[in-house]
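# Output the structure for:
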Amino acid sequence: MQSPKTHMPVDVVQNKGKQYTIIGVGNLLQRDDGVGVHAVRALQPFFEDCSNVSCIDAGTLSYELLEWVASSDHTIIIDAAYMRALPGTVKVFEDDEIAHQFKHATAHSVHQITLRDTLLTSQTLYSKPTKVTLIGVEPDVIEWGTALSPKVSLALSSILEITLARLSVDGMQAYDPMTKKEAR
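Next comes the predicted model:
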């Protein structure tokens, strides 16, 4: 796994020079809030042999992600998101839908910024990535603890399938880490 703070490359299938970044966001100590981190950790083995895919466990980082978002041709962000849906519901938002859907999102403290703010700042300071996809998961339990709730845990397989499908549309092929055969 790669840490955005070290900016060290990760050995994570080639696709004509395009760079892909998969970012898992969330706090592992707040149960379902950590779903993005759980998902990116589950996805990382699929891209072990890919030099153009970065899987980032972002935790609760914000501005530190600007360079990653700006330098990617396709950024996929996985995060818990309040969407007024049933717990465990997975929804996909593309590009401008993200800013529109989460325009009223607020940071929990003055030291944090929202994902929407991070993306807008990246657009302003750098060039906008070709594509940004947010895979949002409606949380069920946000409280102290490290285990995902059963409903959100069940959503992990959908998150993996959606992520692999989004990348395969771009011609990217992931390989099942157990069989070393195409995953999708």
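
# From now on I want contacts and neighbour counts done on CA atoms only, so please keep to that.
Will do.

# mind listing the helices for this structure?
Here the chain has its helices, by DSSP state H, at 35-43, 66-70, 96-101, 115-125, 150-169.

# nearest to residue 21, of the ones you listed?
helix 66-70 (7.1 Å; C-alpha to C-alpha).

# here's the other one to compare against:
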Amino acid sequence: MDVSPATPRIAVIGVGNDYRRDDGVGWAIVAGLAQREVQRPLPHGTRLTLTDGEPTRLINAWEGADLAILVDAARVRPARPGRIHRLQLHDDRWRTPHRETSSHGFTLGDAVQLARTLGRLPGALLVYAVEVADTSHGTGLSPHVSAAVEPVIARIQEDLAHRSPAGQ
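Prediction:
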């Protein structure tokens, strides 16, 4: 999925894999934003992208953006499936990669460190991470993770409305 201009002012990036159950939550949230865009248009210059989270694809997805909003699944111990975390790039947590926070073989911290080294960070990076219960093979989100989709969509829409002049 890729909706909008070649150089986005805002990039909303869903990270995940639809065939690993709860790991598809980032994709479900971005798909929900795309479906709602008919009723509630996103600010001009917003690009919606789905990716598996491979670091170079993430960097390419947010390149040139004033704001990148990344949505992903997270493994946390102890887990509370469906719990939503909202983090910003300037948070100290992003200074060092954390292996336990990603449901992928690499971390967002790895991508941030690489982008920082290459001088390709977005102007601002906002991350929504939803704690997951099941990343086994298959489709469909677990009930607690599925229940987090609409609240995250609403929070992202609020974030976008606050960054857009005149709510545009």
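
# Can you pull the TM-score for these?
In this superposition the chains share a TM-score of 0.82, using TM-score structural alignment, normalised by the length of structure 2; 160 aligned residues with a C-alpha RMSD of 2.6 Å.

# Mind putting the helices of structure 1 into a markdown table with distance to residue 83 of structure 1?
What follows is these, written out as a markdown table (distance: least, C-alpha to C-alpha, whole Å):
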| stretch | distance to residue 83 of structure 1 |
| --- | --- |
| helix 35-43 | 15 |
| helix 66-70 | 23 |
| helix 96-101 | 8 |
| helix 115-125 | 14 |
| helix 150-169 | 14 |
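
# Just tell me which of those ends up closest to residue 17 of structure 1.
helix 150-169 (13.9 Å).

# now the residue most central in space within structure 2: how far from residue 54 of structure 2?
Taking C-alpha atoms, centre = their mean, the centroid of structure 2 lies closest to residue 71, which sits 1.7 Å from it. Distance from residue 71 of structure 2 to residue 54 of structure 2, counting by C-alpha to C-alpha, to the nearest Å: 14 Å.

# same check, this time on residue 126 of structure 2
In terms of C-alpha to C-alpha, residue 126 of structure 2 sits 18 Å off from residue 54 of structure 2.

# In terms of neighbours, single out the busier of the two.
residue 126 (20 against 17; other C-alpha atoms under 10 Å).

# That one pairs with which position in structure 1?
Residue 126 of structure 2 maps onto residue 133 in structure 1 when the alignment is built from TM-score structural alignment.

# isn't its match right up against residue 96?
No. Residue 133 of structure 1 is beyond contact range of residue 96, at 9.6 Å (criterion: C-alpha atoms under 8 Å).

# right, so of the helices of structure 1, which gets closest to residue 87 of structure 1?
helix 150-169 (6.3 Å).

# how close does the closest one sit to structure 2?
Superposed on structure 2, helix 150-169 of structure 1 shows a mean distance to its aligned partners of 0.9 Å (mean C-alpha distance after the TM-score superposition for structure 1).

# Please tell me which residues of structure 2 that helix aligns onto.
Going by TM-score structural alignment, helix 150-169 of structure 1 sits over residues 143-162 in structure 2.

# what does the matching stretch contact?
Around stretch 143-162 of structure 2, the neighbours that count as contacts under C-alpha atoms under 8 Å, 6 or more residues apart in numbering are 22, 25, 28-30, 32-33, 42-43, 81-84, 128, 130-133, 167-168.

# how about a cut-off of 6 Å?
Defining contact as C-alpha atoms under 6 Å, 6 or more residues apart in numbering, one finds that stretch 143-162 of structure 2 is touched by 29, 81-82, 167.

# ok, back up a step: what distance do you get for the equivalent of the residue nearest to the centre of structure 2 over in structure 1 to residue 144 of structure 1?
Per TM-score structural alignment, the equivalent position to residue 71 of structure 2 in structure 1 is residue 78. Noted for residue 78 of structure 1: a distance of 20 Å to residue 144 of structure 1, by C-alpha to C-alpha.

# Now for the residue lying closest to residue 11 of structure 1 once chain neighbours are set aside, how many residues are close by?
Among residues not flanking residue 11 of structure 1 along the chain, residue 51 sits closest, at 5.2 Å (C-alpha to C-alpha, 6 or more residues apart in numbering). Residue 51 of structure 1 has 17 neighbours, counted by other C-alpha under 10 Å.

# Likewise for residue 16 of structure 2?
25.

# ok, for the counterpart of it in structure 1, nearest residue in space, not its chain neighbours?
For residue 16 of structure 2, the aligned position in structure 1 is residue 26, judged by TM-score structural alignment. Closest residue to residue 26 of structure 1 apart from its sequence neighbours, by C-alpha to C-alpha, 6+ apart: residue 34 at 4.3 Å.

# Report the contact partners of the one you found.
Taking C-alpha under 6 Å, 6+ apart as the test, what residue 34 of structure 1 contacts is 26-28.
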